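Asks: Predicted structure and sequence below. I'll ask about it afterward.
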Amino acid sequence: MGDLPPELKMMKQHVLKIVLGLVLLAGLWTSVHTIAPEEEGVVVTLGKYNRTLLPGLNFILPFGIETIYKIPVQRQLKQEFGFRTVQAGQRTTYSKSPYMDESIMLTGDLNIADVEWVVQYRIVDSYRFLFRVRNAEETLRVMSESVMRKIVGDRTVNEVLTVGRQEIATRAEELLQAMSDEYENGIRIDQIVLQDVNPPDPVKPSFNEVNQAQQQRETLINQAEAEYNREVPRARGEAREMIELAEAYALNRVNDAIGDAARFNSIYTEYILAPEVTRQRLYLETMERVLPTMGSKIIVDERGNNVLPLLNLEQTRRGAN
């Protein structure tokens, strides 16, 4: 085959330089990696875990000999169930219709509730996150849905829609964290938030009517209790007042009777000692009380012969007063 012409030799040298430059560029491209401050770099050598790199500029073996996975260990992540955030901002928009199957659940009293929730979590162990569970994020989603359906299935629809929401969220967080620890997926659950809990749209009008009826019933019960609390104490007070008045009246009559009896006994004692004087005094005292109440007075003797009209007794008495 003879020697190549100088032009071809020069061209071959240029091609070799270009290929070598491309190889060097590819090696540099695949070996230099920048890890963000909120990330860790997990290096795998030929499919086996090798080391974990800290944030900053790092180098690995090129051409796929080593592969790096950047795990956001300092960032709070979230998974949404029953809806997806389309655009976040001052007026956040959501999409719900394609995700109804995630949120429709059966309650313990065989009713249906539409439960939307958010799981907020962090990756605390990048090694476990990558190698203990296959597709840890999808597994976490399945676990979250399973836990929420279990908790909702143990409660009535009224508990789910009203007073039991906080308890459901707290219990779901506890169970999901326990499952994450059991599976060793390297995830820590920060919070579970019930975004929205409603009856399904087809039965929402009927459910609202039931709620209105229940609220009206509660209102009437509260009004009745308020009326009871207002009237019963007043009636008890009036009854107590009447009892106290009756007791006071009885005590007054008894005291009067005791006084009258004592006075009668004292008079009787005086009468025993001086009957005529006592009788005369009683007569005079009685006439002193009776005569002022009379109008015109006429005094006669025992035989009725002498009449002495005392027509001015009342005037005299008034003048004396």
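Replies: Perfect, thanks for sending it.
Asks: all contacts plus neighbour counts: C-alpha atoms, from now on.
Replies: Fine.
Asks: From G259, how far out is R279?
Replies: In this view, R279 and G259 are 21 Å apart by Cα to Cα, to the nearest Å.
Asks: try V277
Replies: In this structure, V277 and G259 are 23 Å apart, going by Cα to Cα.
Asks: Over to V44?
Replies: 115 Å.
Asks: Go ahead and confirm Q79 touches E102.
Replies: No - under the criterion of Cα atoms under 8 Å, Q79 is not in contact with E102, lying 12.0 Å apart.
Asks: name the helices or strands packed onto the lengthiest helix in the chain?
Replies: Longest helix of the chain, by residue count under DSSP state H: helix 204-273. Under the contact definition 3 or more Cα pairs under 8 Å, 6 or more residues apart in numbering; DSSP states H and E, helix 204-273 sits against helix 275-290.
Asks: State the distance from N222 to Y228.
Replies: Counting by Cα to Cα - N222 and Y228 are separated by 10 Å.
Asks: next one: M242
Replies: Counting by Cα to Cα, the separation of M242 from Y228 is 21 Å.
Asks: ditto for T316
Replies: From T316 over to Y228 the distance is 65 Å, taken as Cα to Cα.
Asks: likewise R122?
Replies: Distance from R122 to Y228, by Cα to Cα: 55 Å.
Asks: ok, the two, which is more surrounded?
Replies: For the pair R122 and Y228, the greater number of neighbours falls to R122 (17 against 12), based on other Cα atoms under 10 Å.
Asks: which ones are touching the more buried one?
Replies: Contacts of R122 were listed using Cα atoms under 8 Å, 6 or more residues apart in numbering, and they are V73, Q74, R75, Q76, L77, I187, R188, I189, D190.
Asks: Go through the helix or strand harbouring it and flag the buried ones.
Replies: Here R122 is covered by strand 112-123, with elements defined by DSSP states H and E. Residues I112, A113, D114, V115, E116, W117, V118, V119, Q120, Y121, R122, I123 are the ones in strand 112-123 that count as buried (16 or more other Cα atoms under 10 Å).
Asks: ok, so of those, who is nearest W29?
Replies: Nearest to W29 among those is I123, at 27.7 Å by Cα to Cα.
Asks: Would you enumerate the residues in contact with that closest one?
Replies: Neighbours of I123 in contact, by Cα under 8 Å, 6+ apart: I71, P72, V73, Q74, R75, F129, G186, I187, R188.
Asks: okay, pairing it with this:
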Amino acid sequence: MFGNGQQSNGHYSGGVVNQGASMKNAKKGIIIGALVIFLMLCVGQSFYQVKEQEQAILTMFGKVIRVDTAGLYFKVPFIQQAHLIDMTTHGIGIGYVIKDGQNITVDDEGVMITSDFNFVDIDFYLEYKVSDPVAAFYNTEDPAAVMKNMALANIRNTVVNYTVDDVITTAKGQIQSEVKEKLQKELSDNNIGITVVNLSVQDAEPPTQEIVQAFKSVETAKQGKETAVNNAKKYKSEELPKAEAEADKIIQDAEAAKQARIAEAEGQVARFNEMYEQYKLQPYITKKRLFYEAMEDVLPDLKVIITDGNTEQMLPLDSFNN
């Protein structure tokens, strides 16, 4: 019994030793596997491929180290980053979008006003590519969207200088050249990192009927305004001379009345002074003459009834004075 017990303890001790060795081997295998994976990641992060139509910006802690063209390059893993920039030519439509193989008009972009106050629906196709990968990557979040907004602004500023007939017929080439030149200058001034390859007018035609109708309403209102202004100017040109003439007549009449009153007053003063001089020479005679002259002015308009005071008056008395 005792011997059997010793034998059992021996088997137990051997099993424990074997289990511990297995665990150590497993841990060692995990560590080795992790190291292998890490080394593979390091190798994978240490090299990058730049294709023929690409350029790569190598940065470290956000700072540009270099710009690489096509080829295989080494970088410090997990510290340096390579940003691939597509250098091929791209194209976008302005005034329309392509959906299911069909060109769908975008009225907010394509409809523009001309110098003769008409609307035109004009579509452009813009081809561009990256000219400065660092500027395109760092200076704007979406350089293509910024470029499209600039293109729209320059197109509108150019089309507004032409009549609708010119835009639809003979001026397309000139408009293309002007817009391309303006857009390229604005892109360069703002350092967007994009250059214009080509800009062409795809189509130019009158806008939809709804827009035409709205424009006609605006034109009608504008013509109504002009008619009202012209009528007001005509009324002013007709009535102003009349009013000025009436004002001049009133002023002239007032001036004439003023001069007449002054002359009359001066005449009365002169007459009074003359009578006063005579009065000083012959006071009594002058008084009598003035009295008689006053009676001559007053008596012809008076009705005189002579009575003894006791005679009964009969009405009317006018017949007795005839």
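Replies: Noted; the coordinates are in hand. From a predicted model like this one, the values you see are computed outputs, not experimental measurements.
Asks: circling back to that earlier point, mind listing which of the contacts of I123 of structure 1 are in strands?
Replies: Among the contacts of I123 of structure 1, the residues falling in strands (DSSP state E) are I71, I187, R188.
Asks: Columns distance to Q195 of structure 1 on top of those residues, output as JSON lines?
Replies: JSON lines is the format used below for these (distance: Cα to Cα, whole Å):
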{"residue": "I71", "distance to Q195 of structure 1": "27"}
{"residue": "I187", "distance to Q195 of structure 1": "22"}
{"residue": "R188", "distance to Q195 of structure 1": "20"}
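Asks: Can you tell me which of the residues you listed lies closest to L140 of structure 1?
Replies: Distances from L140 of structure 1 to those, taken by Cα to Cα, are shortest for I187, at 8.8 Å.
Asks: mind checking how far the closest residue to that closest one other than its chain neighbours is from G186 of structure 1?
Replies: Closest residue to I187 of structure 1 apart from its sequence neighbours, by Cα to Cα, 6 or more residues apart in numbering: I123 at 4.6 Å. Noted for I123 of structure 1: a distance of 6 Å to G186 of structure 1, by Cα to Cα.
Asks: With G259 of structure 1 instead?
Replies: G259 of structure 1 is 97 Å from G186 of structure 1, by Cα to Cα.
Asks: Have a look at those two and say which one is more surrounded.
Replies: Neighbour count, other Cα under 10 Å: between G259 of structure 1 and G186, G186 has more, with 21 against 12.
Asks: Quick check: that one touching V133?
Replies: No - using Cα under 8 Å, G186 of structure 1 is not in contact with V133; the gap is 9.2 Å.
Asks: What are the boundaries of the strands in structure 2?
Replies: 47-50, 54-60, 63-68, 71-74, 80-86, 90-94, 96-99, 102-105, 111-113, 119-130, 194-205.
Asks: hang on, isn't G82 of structure 1 packed against K96?
Replies: Yes - G82 of structure 1 lies in contact with K96 (Cα under 8 Å); the separation is 6.2 Å.
Asks: neighbour-wise, which of the two wins?
Replies: Ranked by neighbour count (other Cα under 10 Å), G82 of structure 1 and K96 place G82 first, with 21 against 14.
Asks: got the contact list for that one?
Replies: Contacts of G82 of structure 1 were listed using Cα under 8 Å, 6+ apart, and they are K96, Y99, M100, D101, E102, S103, V115, E116, W117.
Asks: Quick check: closest non-adjacent residue to the corresponding residue of structure 2 for it.
Replies: When structure 2 is aligned by TM-score structural alignment, the residue opposite G82 of structure 1 is G95. Spatial nearest neighbour of G95 of structure 2, excluding adjacent residues (Cα to Cα, 6+ apart): G110 at 3.8 Å.
Asks: do the same with V152 of structure 1
Replies: T107 (5.4 Å).
Asks: Map T170 of structure 2 across to structure 1 for me.
Replies: Taking TM-score structural alignment, the alignment pairs T170 of structure 2 with V163 from structure 1.
Asks: Among the strands of structure 2, which comes closest to E274 of structure 2?
Replies: Once those are compared by Cα to Cα, strand 111-113 is nearest, at 88.5 Å.
Asks: contacting residues for the aligned partner of L39 of structure 2 in structure 1?
Replies: Residue correspondence to structure 1 (TM-score structural alignment): L39 of structure 2 is matched to L24. With Cα under 8 Å, 6+ apart as the criterion, no residue contacts L24 of structure 1.
Asks: and A26 of structure 2, how many neighbours?
Replies: Neighbour number of A26 of structure 2 under other Cα under 10 Å is 12.
Asks: Structure 1: which residue goes with that one?
Replies: Match for A26 of structure 2 (TM-score structural alignment): M11.
Asks: again with I194 of structure 2
Replies: Counting by TM-score structural alignment, the partner of I194 of structure 2 is I187.
Asks: Now do the contacts for its match.
Replies: Applying Cα under 8 Å, 6+ apart, the residues contacting I187 of structure 1 are Y121, R122, I123, V124, D125, F129, S180, D181.
Asks: again, only this time at 10 Å
Replies: 73, 121-126, 128-129, 136-137, 140, 177, 180-181 (Cα atoms under 10 Å, 6 or more residues apart in numbering).
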